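**Q** I'd like to go over a predicted model; first the sequence, then the structure.
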Amino acid sequence: MSTAEYRWTVPVDHPAFAGHFPGQPIVPGVVLLDQAVLFAGQWLGQPAIAWQIGNAKFLSPVGPGETLFFALQRKASGGIAFTVQAAERAVASGSLTPPAA
């Protein structure tokens, strides 16, 4: 099985912070999923549309300016397992299914 790793620093001015949550901004889970899908698409050379989320767990909140490390692993089924870390802290994990060819 092959793997890929990506680094992403959450922009302090990300538009999702406007309503999530005023005074104490937290990265919404959908933003983390979006980044995982974008990285998987780059890795596999597939557009970041029509991906399916097999499952997702959000383990720790993420704030503006944090640097996240996405680790992706191709499964025998063709899907992608992913984990997200902020330093040594687990942030999220899950699985993705790429669009049918």
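**A** Alright, I've got the coordinates. Numbering: from 1, shown residues only.
**Q** For the rest of this, base every contact and every neighbour count on C-alpha atoms.
**A** Fine.
**Q** center of the protein, which residue is that?
**A** residue 36 (3.1 Å; C-alpha atoms, centre = their mean).
**Q** surely residue 7 meets residue 68?
**A** Yes: contact criterion C-alpha atoms under 8 Å: residue 7 and residue 68 qualify, at 5.7 Å.
**Q** Next up, a structure to set beside the first:
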Amino acid sequence: MNRFTIAHDHPSLAGHFPGRPIVPGVVVLDRVLDAVEAAHGPLPALRLPQVKFVRPLLPGEPAQVVIEAAAPVETGAPASRWRFRVERDGELVASGEIAAAGASAA
């Protein structure tokens, strides 16, 4: 589990949205990729076959990324698909799947 908080002065917040900042989805996904790389090392080219944003994440709110391999790893081969959840205070913020660009659909 990787915990993170996006600071109120993050550069992406100025335009997203003025007067009522919301952490952009791409910033949340960047934290998801950081969590996968922390657990599995550098990643190849990736695709996002499924991503769903359920509720907004506001600046300063602590969140956590939970990842799991989407398919069993065979014979010691590295994982190439992961499911993820981003949670805030036990509530789902976003979920989805990340796959190596060459990984087949599960």
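**A** Everything's here; your move. Everything numeric in this text was worked out from a predicted model, so none of it was measured.
**Q** Spell out the secondary structure type for the residue nearest to the centre of the first structure.
**A** Assigned by DSSP: H, G, I helix; E, B strand; the rest coil, the conformation of residue 36 of the first structure is helix.
**Q** ok so, going back, who's more crowded, residue 7 and residue 68 of the first structure?
**A** Legend: neighbour count by other C-alpha atoms under 10 Å for residue 7 of the first structure and residue 68, higher for residue 68 (20 against 14).
**Q** if I line the two up, what does the more buried one land on in the second structure?
**A** In the second structure, the residue paired with residue 68 of the first structure according to TM-score structural alignment is residue 63.
**Q** Check the secondary structure at that match for me.
**A** Per three-state DSSP, residue 63 of the second structure ends up strand.
**Q** Check the gap between residue 73 of the first structure and residue 61 of the first structure for me.
**A** 23 Å (C-alpha to C-alpha, to the nearest Å).
**Q** more crowded one of the two?
**A** residue 73 (18 against 15).
**Q** about what we covered before: do I have it right that the match of residue 68 of the first structure meets residue 4?
**A** Yes: proximity of residue 63 of the second structure to residue 4 meets the contact threshold set by C-alpha under 8 Å, at 5.5 Å.
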